[in-house]
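Participant: Task: produce atomic coordinates for the following.
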Amino acid sequence: MIKRQVIVVKTYCFKLYKAKRNRKLHKVINIAGIIYNHCIALHKRYYRLFKKSLNIYKLQKHLTKLKKIGKFSYFKEVGSQAIQDITQRIDRACKLFFRNLKHKIRTAPPSFKKIRKYKSFTLKQAGWKLLKDNVIEINK
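Facilitator: Just a heads-up that it's a prediction; the model follows:
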């Protein structure tokens, strides 16, 4: 008899309306879009120079260095795990693109997104709290 372990993942999806109390969340989502586009630009530049895909760990290390520079200090408003999720999504998309190229399936590489159309970011462990009556508190 084979016993399988089942992992349960809870996902909450909320729609944010334009309200004063949601300004900070909208700002964080916009910064996540900027980070996404920055990572895409780095991937394209790296491929143009070295003809291979950028390693996810190098990319994450680069972003942590950028957060320490004054020009990019606003990256700190997005949680580190949310940034890691952005880099993981881009890495999966690049790997899928190169796999499809290898198997001669016609696809496009991951591309830039308009920041105003970037709609979400992921909070894995930190940055949120579940309160009574199914209320979620995000970043205080």
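
Participant: from here on, contacts and neighbour counts on C-alpha atoms
Facilitator: Noted.

Participant: Which parts of this structure are helices?
Facilitator: Secondary structure of the chain by DSSP state H: the helices cover 23-50, 56-68, 80-102.

Participant: Need the nearest residue in space to the residue nearest to the spatial centre of the chain, chain neighbours excluded.
Facilitator: Closest to where the C-alpha atoms of the chain average out (Cα atoms, centre = their mean) is Ile86, at 1.8 Å. Once flanking residues are discounted, Ile86 sits nearest to Tyr36: 6.4 Å by Cα to Cα, 6 or more residues apart in numbering.

Participant: So that neighbour sits against Gln88, correct?
Facilitator: No - under the criterion of Cα atoms under 8 Å, Tyr36 is not in contact with Gln88, lying 10.6 Å apart.

Participant: More neighbours: the two, which one.
Facilitator: Applying other Cα atoms under 10 Å to Tyr36 and Gln88 shows that Tyr36 carries more neighbours, namely 22 against 16.

Participant: Now do the contacts for the more buried one.
Facilitator: With contacts defined as Cα atoms under 8 Å, 6 or more residues apart in numbering, Tyr36 is in contact with 86-87, 90, 112-113.

Participant: Please provide the structure for the following sequence as well, for comparison with the first:
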Amino acid sequence: MLKAYKYRIYPNIEQALLIEKHFGCSRFVFNWALALQKRYYAIFGKSLSRTKIQSHLVKKKKKAKFSWLSEVNSQSLLNALLNVHTAFTNFFKGQAKFPRFKSKKIPQRSYQCPQHCTVNFEQGMINLPKLKGIKAVFSREFIGNIKPLPLVKLPQANTMQAYWLIMVKHCRH
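Facilitator: Next up, the predicted model:
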């Protein structure tokens, strides 16, 4: 059985900048893959496979113009591709509308870390790929394996500060 908890995190300035980079890169990859899918759909009437889009992304990351995509966790980018693929699959099944581009202006941002995430309850820290030692406040502990982990930034009412959350899903036995 899966159970989920939300924990507030307090990243330092460097960590916050890298998290913001993850948000931006994930949004960029989502929008790029969506544009690629739209072009392909307009020409052939079907969507590209996940593996073809992934191979296009790998080629894109190797170009000097897009080398900044290598500064973030690659699995977060692959998760953005998975989101595009899922959106198109749901569209073709008639379960959702045609996918739309993600806007920079929406204050709530998120990205997902599929694996290699660890939690240290004693020190109050969460370690993510390329982000080590993020301070967190744990209201309760859990036992089990961590599943894909979304990191969310929400705007706080009447302030310029953000409210950072990490949602931990774990398998309970």
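
Participant: circling back: now the contacts of Tyr36 of structure 1 in a markdown table, with distance to Lys124 of structure 1?
Facilitator: Below are those laid out as a markdown table (distance: Cα to Cα, whole Å):
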| residue | distance to Lys124 of structure 1 |
| --- | --- |
| Ile86 | 12 |
| Thr87 | 14 |
| Ile90 | 17 |
| Phe112 | 24 |
| Lys113 | 23 |
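
Participant: Buried subset of these, written for PyMOL?
Facilitator: Selection of buried members from the contacts of Tyr36 of structure 1 for PyMOL, criterion 16 or more other Cα atoms under 10 Å:
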select buried, resi 86+87+90
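
Participant: between the contacts of Tyr36 of structure 1, which is nearest Val9 of structure 1?
Facilitator: Using Cα to Cα, Ile86 is the member of the contacts of Tyr36 of structure 1 that lies nearest Val9 of structure 1, at 18.8 Å.

Participant: any idea what that closest one aligns with in structure 2?
Facilitator: Aligned by TM-score structural alignment, Ile86 of structure 1 pairs with Ala80 of structure 2.

Participant: Just to check, that match is in contact with Gly24?
Facilitator: No - with contacts counted by Cα under 8 Å, Ala80 of structure 2 stays clear of Gly24, the gap being 11.1 Å.

Participant: who's in contact with stretch 85-101 of structure 2?
Facilitator: Contacts of stretch 85-101 of structure 2 (Cα under 8 Å, 6+ apart): 30-31, 34, 47, 49-50, 84.

Participant: Could you rerun that using 6 Å?
Facilitator: Asn31 (Cα atoms under 6 Å, 6 or more residues apart in numbering).

Participant: Quick check: buried residues in it?
Facilitator: By 16+ other Cα under 10 Å, the buried positions in stretch 85-101 of structure 2 come out as 85, 87-88, 99.

Participant: try stretch 30-44 of structure 1
Facilitator: Buried residues in stretch 30-44 of structure 1 (16+ other Cα under 10 Å): 30-37, 39-40, 43-44.
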